[in-house]
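> Got a predicted structure plus its sequence, pasted below:
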Amino acid sequence: MKNLCFITIASIICLSCSNKPEGYVDYNKLNELKRLTCKVENIDLSNSKVLTEQDFMHNYITEPNYIQLDNSVPLGQIEKIRKYKNNFYILSNDKIYIFNGKGKYLKTIDYKGHGRNEYIVLRDFQILPKENIILGIDDREKKIFKFSLRTGKCLGTMDEIVASPFARKIGKYYIHSLLYGNDANLEDSHLIVVTDGKKTIAKQFSMPPITENAFVENNLYEHGHYATFIPLYSDTVYCINDNLTYYPKYVVKQKKSIWSKKNESIKYQQVSDMLKTQSYTYLSPGMFMEAKHGIILGLSIGNNYGLSNKYYFYDKIKKNIYELETGMFKEKTDRVFPTFLSFTADNSFYGYYQDISVYKFLLDSNLLKKGKLYNIIKNSKKGDNPVLVEFKLKN
């Protein structure tokens, strides 16, 4: 009789355990990352001075290099760009398109489908030169794909352990940036989960209510042995190291940050309305570009016409902050700030013009000096592939 009672109780316990939803991540036994004691650098936007687009493009950077991508394969919306050995890798339409340094199309990595070694969506990718592979992330399938860096062929897949749209391999660990519900744990959800490719290792940053309905933005950026991470709507830029440690590096101080509402459960549309009508702002996670001597960051703002980014340049050497007055052309120029910035390398920034033909008004208004950019705009037409741009901060 005692044995029967024990079996019955054990069965009930096992049944209750099995009622957890698929993909459930239990954080009870996970350690948090170790926080290091480091001095946090404040970037106070209220102290910014206005710097015109022309002043910045002429006095703070070297001659830009423009790369017109050929139109042999039409690109859709660009999700991510990286560069390796003078080739550009561009994520668009769930495919990775590869162009050489002059913009000539080389090949496409495309394994979209429902079969073996095929993905449903390709949210993110990371180039790992030492391993000679490209990692691709499919959070729908909860898979990490491995593509040959040399040939582009799929070398196999591995389970992502926890479904996340964005992940980086830093050292021997995988750092996953989660959205609310990715882990199927709605009572104890976290923004960062670390795995070793086989099991969960650590957690960090309990998910505040305001992020539960946040719109997805790529908020992880790889820097060799560490990654920077900006929680959605947060003012703080964190560094996550390859040894399970982290520290806050920058705090971007704003006049009216939406992060002040972090403990309120606010839907994305409400956040959008607050930006448009109440002058709230937030640090754009995908537009924090740190180079060796400077940072270009984007602040998400709103008005009656919608949402946009206001750009700032932070001089890391002189500790000066400037508001970049972009999109205003008062005098003749030969340089234009890009539509979007994508990544940095050493002291250089890389970005692109989504539709360079929209700048033809500069030719009509006689506001553009003759040169390479002039010729690209003159010969452009709507529907052309984007134009990439590379520029380096002056020493």
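Thanks, I have it.

> okay, CA-based contacts and neighbour counts for the rest of this
Will do.

> biggest helix in this structure, by residue count?
Longest helix in the chain by number of residues (criterion: DSSP state H): helix 2-18.

> burial of Ile201, as a residue count?
Using other Cα atoms under 10 Å, Ile201 has 20 neighbouring residues.

> try Ile90
Ile90 sits with 21 neighbouring residues when counted by other Cα under 10 Å.

> Quick one: name whatever helix or strand follows the longest helix of the chain.
Scanning the chain past helix 2-18 towards its C-terminal end, the next helix or strand to appear is strand 31-32 (assignment: DSSP states H and E).

> Contacts for the helix or strand where Leu91 lies, please.
In this assignment (DSSP H and E), Leu91 forms part of strand 87-92. Contacts of strand 87-92 from elsewhere in the structure, counted by Cα atoms under 8 Å, 6 or more residues apart in numbering, are 75-83, 96-101, 124-125.

> Helices of the stretch 51-200 of the chain, start to end?
In the stretch 51-200 of the chain, helices defined by DSSP state H, counting those that start in this stretch lie at 53-59, listed in chain order.

> that older thread, mind checking how far the strand holding Leu91 is from the chain centre?
Relative to its parent chain, strand 87-92 has a centroid offset of 14 Å by Cα atoms, centre = their mean, to the nearest Å.

> what do you get for stretch 307-322?
Distance, centroid of stretch 307-322 to centroid of chain: 18 Å (Cα atoms, centre = their mean).

> try this one next to it:
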Amino acid sequence: MSYNEFSDGLVDSVHFVQLSSDELIGNISRLEIFEDRIYVLDQNIAKKVFIFDMKGKLIKVIDDQGGGPNEYIRLGDMHINEYTKELIVADVAGKYMHYSLDGEFLRFTRAIPNIYYSPIENDCFYNSIAYEQTKNATNGCYALLLSKDSTITNTAFEFYPLQKYTVNVDPFNKNELGELLYIPSFCDTVYCLISNHSFQAKYVIRQAKSLWDYKDKELSEKERVDLLFNGYTCLGSKVLENNDFFQYSIGRKYKTRIVGYTYYYNKKNKKSFYFDQDKKFDKKKPLRKGAFSIVPPVCTYKDYFVGAFIPTPFTQDTHLANKEYLEIMNSADENTNPALVFYKLNTEYE
């Protein structure tokens, strides 16, 4: 799709939220929206968790780094536990810090060593781990572990040779249907993790030449990249889903690098669309919603896909811009926090 087709055809409505700059965010490591609260994790620069209301007003900053019983040594990942309605922040020291949705400390629970995690009911956690990270504890090499406190209670998804010795990426994705989706590394299948600790396939992303075709071969990083540069593709680990659309990405060659192309699958008409950055933006065609930055979504909120961008003033082609977007951009300076774009897609678009 061209820019014009995406913004005026596939996008049904769009609005923006400027996050308050009362406390500066260095980088958004994770963004989640739950019960009209916006949660931002800055894991590496500010090393804090920021909580905003839906208008971007700052409600709370979690800055509990230290050595005390109610403090974390160093921030890990952040998640909302929808079962207990708690904000959970991982501490690399081996525990989870539990907060209320307004950011008040409640308690902590123990954790097993992991790369990524996702909380479920009864203080249990799904854990994504590296190859051989806990081989002795599980008597096998599994990518997915279920734990409670520091005890492993179940295992699944034994590593394929292709998945050994690779950089782990976050395989967990909570959708707007209340489901937890899981994608094993390089796999073409999106699984749904069910509450009784079983799983089932939900989507299979078919590709003409998939890297997953080599699942039974142990390849080096260079060998995997060479395949991608020679026409193979790979499903990305980040997927998002609401009632009407399923968003996924496909990694493939673009000029001299490998990039992820964002696709939107319309569940009603069973068609996939993607924004083609090589198609020229036709400035002569009027845009009903005005021009705005197209950024890959990082989370969902009800019927909306949500992305983040850094506001930067601009003076060219301002007559083409969305008025709300233009106001945010031209009000920015070097101390302005990121802004969010919310866009709802049109189910009738063909």
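Looks like it arrived, so ask away. Since the model is a prediction, treat every value here as computed from it, not as a measurement.

> Superposing both, give me the TM-score.
Both chains were compared after superposition, and using TM-score structural alignment, normalised by the length of the second structure their TM-score is 0.85; 336 aligned residues with a Cα RMSD of 2.6 Å.

> hang on, the earlier thing: so the strand holding Leu91 of the first structure aligns onto which residues of the second structure?
The alignment of strand 87-92 of the first structure onto the second structure (TM-score structural alignment) spans residues 37-42.

> Give me the mean deviation of that stretch from the first structure.
For stretch 37-42 of the second structure, the mean distance to aligned residues of the first structure following superposition is 0.9 Å (mean Cα distance after the TM-score superposition for the first structure).

> So what does Gly56 of the second structure match up with in the first structure?
Across the two structures, Gly56 of the second structure finds its equivalent in Gly103 of the first structure, going by TM-score structural alignment.

> Then Asp244 of the second structure?
Asp244 of the second structure maps onto His293 in the first structure when the alignment is built from TM-score structural alignment.

> try Asp213 of the second structure
When the first structure is aligned by TM-score structural alignment, the residue opposite Asp213 of the second structure is Ser260.

> Next, its match: secondary structure please.
At Ser260 of the first structure, secondary structure determined by DSSP: H, G, I helix; E, B strand; the rest coil is helix.

> mind listing what the corresponding residue of the first structure for Leu87 of the second structure touches?
Structural alignment (TM-score structural alignment) places Leu87 of the second structure against Ile134 in the first structure. With contacts taken as Cα under 8 Å, 6+ apart, Ile134 of the first structure has the following neighbours: 125-128, 145-149.

> follow-up on the earlier one: okay but the match of Asp244 of the second structure is in contact with Phe349, surely?
No. Counting by Cα atoms under 8 Å, no contact exists between His293 of the first structure and Phe349, whose distance comes to 11.2 Å.

> higher neighbour count, the two?
More neighbours sit around Phe349 than around the other of His293 of the first structure and Phe349, counting by other Cα under 10 Å; the figures are 23 against 17.

> Regarding the corresponding residue of the second structure for the more buried one, which helix or strand does it belong to?
When the two structures are superposed using TM-score structural alignment, Phe349 of the first structure falls opposite Phe305 in the second structure. Per DSSP H and E: Phe305 of the second structure is located in strand 304-309.

> name the helices or strands packed onto that strand?
Helices and strands touching strand 304-309 of the second structure, as assessed by 3 or more Cα pairs under 8 Å, 6 or more residues apart in numbering; DSSP states H and E, comprise strand 299-301, strand 339-345.

> Superpose on the first structure and give me the mean offset of the first one.
Strand 299-301 of the second structure, aligned to the first structure and superposed, deviates on average by 2.2 Å (mean Cα distance after the TM-score superposition for the first structure).

> Thanks again, I'm all set now.
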